[in-house]
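J.: can't give you the sequence, but here's the structure:
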């Protein structure tokens, strides 16, 4: 399970919403929040949010 988190963390550096989608397994509110943060904050907000979702 830890290997999965490492792969998701790497994915979150390039495509944060995809990492959240893969972690959650479906499109949830966290996915939409991450998508908005990614576009509004030029990726940095999305990366931080994705890492939070992955490692919580």
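T.: Arrived safely. Keep in mind it's a predicted model, so treat the numbers as computed, not measured.
J.: Going by C-alpha atoms from here, please, whenever you check contacts or count neighbours.
T.: Fine.
J.: Can you tell me the centre-most residue of this protein?
T.: Most central in the chain under C-alpha atoms, centre = their mean is residue 50, positioned 2.8 Å from the mean C-alpha point.
J.: Let me know the helix or strand that it is in.
T.: When secondary structure is defined using DSSP states H and E, the element that contains residue 50 is helix 44-55.
J.: could you say what helices and strands that helix packs with?
T.: Applying 3 or more C-alpha pairs under 8 Å, 6 or more residues apart in numbering; DSSP states H and E, one finds that helix 44-55 contacts helix 2-14, helix 16-24, helix 29-40.
J.: Put this next to the previous one:
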């Protein structure tokens, strides 16, 4: 499942963030960053997904 989240985070950043956080402020921020620029949206998505796994104590 982790691979799917990262893949979606790269192809369509809000989808990866949604699968990780659901409807939250992180998703709203990612949508705004993706609208402003695709690359910032990807960076934020990968960072947010990684942070989620780090918080859960799982290795990335």
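T.: Everything's here; your move. This structure is a prediction, so every number in the text was calculated from the model and none was measured.
J.: Looks like residue 16 of structure 1 contacts residue 47 (just checking).
T.: Yes - the pair residue 16 of structure 1 and residue 47 qualifies as a contact (C-alpha atoms under 8 Å) at a distance of 5.4 Å.
J.: list residues touching both of these two?
T.: Shared contacts of residue 16 of structure 1 and residue 47, defined by C-alpha atoms under 8 Å, 6 or more residues apart in numbering, comprise residue 38.
J.: what's the counterpart of residue 27 of structure 1 in structure 2?
T.: Taking TM-score structural alignment, residue 27 of structure 1 has residue 23 as its aligned residue in structure 2.
J.: likewise residue 50 of structure 1?
T.: When structure 2 is aligned by TM-score structural alignment, residue 50 of structure 1 is paired with residue 45.
J.: And residue 39 of structure 1, by the same measure?
T.: With TM-score structural alignment as the criterion, residue 39 of structure 1 pairs with residue 35.
J.: Identify the residue of structure 1 aligned to residue 14 of structure 2.
T.: That one, residue 14 of structure 2, aligns with residue 17 by TM-score structural alignment.
J.: Measure how buried that match is and give me the count.
T.: Other residues within reach of residue 17 of structure 1 by the criterion other C-alpha atoms under 10 Å amount to 26.
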